[in-house]
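# missing the sequence, but the structure's below:
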């Protein structure tokens, strides 16, 4: 069995004395693991940085085997984030969430394209927190936990949407919330893709997406805790906002 694809590197861990096991989110084959012979060498190790885009060739005797990779670099994103701790935290959160959430060997081409765009945005613009919120929404949608933020679930109106129902994932207007407002999740403008002057609503947006990542996606995966990398990103953005 063998195939060739392009993909984003999600994780690396040492295997034996000289090799590494990598996880890659590929365009046509989904999340796939494999052994890279000599993966800890001075020649190959610098290529194997999370977020890097690679040309990978996978080979195994049987399809169910872990198999081995040969890799060629297509694009490194390390240099674009090393000088920005926030961007580095975002890159780490993206790759960690994908490794956490994606089923093995199941293609998600739309999410793959969205992820490549998101990783490029992180390295190119200061407004990446809003794009990151939209990426988490796309991840939830792709895996069956999408939110409906288009109309109020109570009144059917499209204006003044300021809350999200924690049960249904549907938007709720201020009028529709009534006495239930304190039981609802926030729906800041940034969660709708709007870039505000100071991105003040990003922490609230992350609280809302975090609820559905935890109580929807992670619950379906056996109530596993979300990756620490996401918690570090949320904490960093909250501290930047407070500062």
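In hand now; what should we look at? These numbers were taken from a predicted model, which means no experiment stands behind them. Numbering: from 1, shown residues only.

# hey, let's count contacts and neighbours off CA atoms from now on
Will do.

# how many neighbours does the closest residue to residue 121 other than its chain neighbours have?
Of all residues not flanking residue 121 in the chain, residue 128 sits nearest, at 6.0 Å (C-alpha to C-alpha, 6 or more residues apart in numbering). Burial of residue 128 is recorded as 20 neighbouring residues (other C-alpha atoms under 10 Å).

# what distance do you get for residue 47 to residue 163?
For residue 47, the distance to residue 163 equals 43 Å [C-alpha to C-alpha, to the nearest Å].

# neighbour count for the two, which is higher?
Taking other C-alpha under 10 Å, residue 47 and residue 163 do not tie; residue 163 has more neighbours (25 against 20).

# and that one, that's in a helix?
No. Counting by DSSP: H, G, I helix; E, B strand; the rest coil, residue 163 falls outside a helix, being strand.

# which secondary structure elements does the longest strand seen in the chain contact?
Assignment by DSSP state E gives strand 2-15 as the longest strand of the chain. Where contact means 3 or more C-alpha pairs under 8 Å, 6 or more residues apart in numbering; DSSP states H and E, strand 2-15 is packed against strand 19-26, strand 53-59, helix 85-101.

# please compute how far the shortest one lies from its chain's middle.
The offset between the C-alpha centroid of strand 53-59 and the centroid of the whole chain comes to 21 Å, using C-alpha atoms, centre = their mean, to the nearest Å.

# pull the residues that contact that strand.
Strand 53-59 is contacted by residues 1-9, 34, 67-76 when judged by C-alpha atoms under 8 Å, 6 or more residues apart in numbering.

# tell me the contacts of the residue nearest the centre of the chain?
Computing the C-alpha centroid of the chain and ranking residues by C-alpha atoms, centre = their mean puts residue 94 first, at 3.4 Å. For residue 94, the contact set (C-alpha under 8 Å, 6+ apart) comprises residue 230.

# next one for the comparison:
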């Protein structure tokens, strides 16, 4: 068996970009090999069997070969059909893809995070409440990158106090308010940090948890704005417009 050829590896399409006249450059995330860059030759031709599979969020079986950093796609088939995310769920799914693209190196597998990614997409396809699960995914992502969060003790090693306030500093952890000096970080309660650690965030904690995770992820995402945040803004405005129109119709 040729070790440079991978056959029917489970994975997902993270990003696609046109390449030359009829081909495409793919970034995929695979279960056993992590992120992989692929050239899909002729994939955009009208009669290509791959043309209809160049959409994100569907579980695929992928085959590729080659010795360089950029491999050549040899096969792509649908593992199973799932209902794709829509509206804000779709924006959230694009956000998860952008997190993986910007933080995970090529050929660096993260099987635990991959399994959580699959669970995340499954949840988003059902259009259930997903904001808490996004925070847990972000937390696991930081841990996989080597920046795991200590959410149960402060920077001195003392157990957190639920009704105390802290500044969470990326390289130090939870600094009790009043001891920050020149250190900057998101202000949070001990109760919030413990809820995030135990993955039991309540609805009224979601806003603070989002601000905290955004602050902690910012150094790892680069300077370019996230496209998924623009999509989120668009879908949020559409949702408010529909609610407003429905209210006018009732009156």
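Ah, there it is. Here the structure is a predicted model, which is why all the values come from computation and not from measurement.

# how about the longest strand of the first structure: buried residues?
Within strand 2-15 of the first structure, the residues that count as buried by 16 or more other C-alpha atoms under 10 Å are 4, 6-12, 15.

# and if you look at stretch 156-171 of the first structure?
In stretch 156-171 of the first structure, counting by 16+ other C-alpha under 10 Å, buried: 157, 161-166, 169-171.

# with stretch 236-243 of the first structure instead?
236-238.

# stretch 45-53 of the first structure now?
Buried, per 16+ other C-alpha under 10 Å, within stretch 45-53 of the first structure: 47-53.

# what's the first-to-last distance across stretch 147-158 of the first structure?
Taking C-alpha to C-alpha, the first and last residues of stretch 147-158 of the first structure lie 15 Å apart.

# all strands of the first structure, in order?
2-15, 19-26, 30-36, 53-59, 68-75, 161-164, 171-173, 185-186.

# and the fifth one, what does it pack against?
Pointing back at strand 68-75 of the first structure there. Under the contact criterion of 3+ C-alpha pairs under 8 Å, 6+ apart, strand 68-75 of the first structure touches strand 30-36, strand 53-59.

# quick check: which helices or strands does the first one pack against?
In other words, strand 30-36 of the first structure. The contact analysis (3+ C-alpha pairs under 8 Å, 6+ apart) places strand 30-36 of the first structure against strand 19-26, strand 68-75.

# list the contacts of residue 188 of the second structure.
Counting by C-alpha under 8 Å, 6+ apart, residue 188 of the second structure makes contact with 165-168, 208, 212.

# list the buried residues in stretch 174-182 of the second structure.
174-176.

# which position in the second structure aligns with residue 153 of the first structure?
Using TM-score structural alignment, the equivalent of residue 153 of the first structure in the second structure is residue 155.

# now swap in residue 106 of the first structure and tell me
Per TM-score structural alignment, residue 106 of the first structure is aligned with residue 108.

# that older thread, now distance to residue 30 of the second structure too, for the buried residues of stretch 174-182 of the second structure, in JSON lines please.
Formatted as JSON lines, these follow (distance: C-alpha to C-alpha, whole Å):
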{"residue": "174", "distance to residue 30 of the second structure": "35"}
{"residue": "175", "distance to residue 30 of the second structure": "38"}
{"residue": "176", "distance to residue 30 of the second structure": "41"}
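
# what is the nearest of the residues you listed to residue 246 of the second structure?
residue 174 (44.9 Å; C-alpha to C-alpha).

# quick one, what contacts the closest one?
For residue 174 of the second structure, the contacting residues are 150-151, 153-155, 166-168, by C-alpha under 8 Å, 6+ apart.

# kindly report the same for residue 164 of the second structure.
By C-alpha under 8 Å, 6+ apart, the contact list for residue 164 of the second structure reads 176, 189-191.

# quick one, which of the residues you listed are buried?
176, 189-191.

# in the residues you listed, find the pair that's most separated.
By the measure C-alpha to C-alpha, 176 and 191 form the most distant pair in these, at 13.1 Å.

# residue 176 is in contact with residue 155 of the first structure, correct?
Yes. Using C-alpha atoms under 8 Å, residue 155 of the first structure is in contact with residue 176, at 5.9 Å.

# hang on, isn't residue 17 of the second structure packed against residue 24?
Yes. The criterion here is C-alpha under 8 Å, and residue 17 of the second structure meets it with residue 24 at 5.5 Å.

# for stretch 120-129 of the first structure, buried residues please.
Result for stretch 120-129 of the first structure [16+ other C-alpha under 10 Å]: buried residues 120-123, 128-129.

# what do you get for stretch 205-213 of the first structure?
Judged by neighbour count using 16+ other C-alpha under 10 Å, the buried positions of stretch 205-213 of the first structure are 205-206, 208-213.

# put together JSON lines for those, with distance to residue 242 of the first structure on each row.
Listed next are these as JSON lines, based on distance: C-alpha to C-alpha, whole Å:
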{"residue": "205", "distance to residue 242 of the first structure": "15"}
{"residue": "206", "distance to residue 242 of the first structure": "15"}
{"residue": "208", "distance to residue 242 of the first structure": "18"}
{"residue": "209", "distance to residue 242 of the first structure": "20"}
{"residue": "210", "distance to residue 242 of the first structure": "19"}
{"residue": "211", "distance to residue 242 of the first structure": "21"}
{"residue": "212", "distance to residue 242 of the first structure": "24"}
{"residue": "213", "distance to residue 242 of the first structure": "24"}
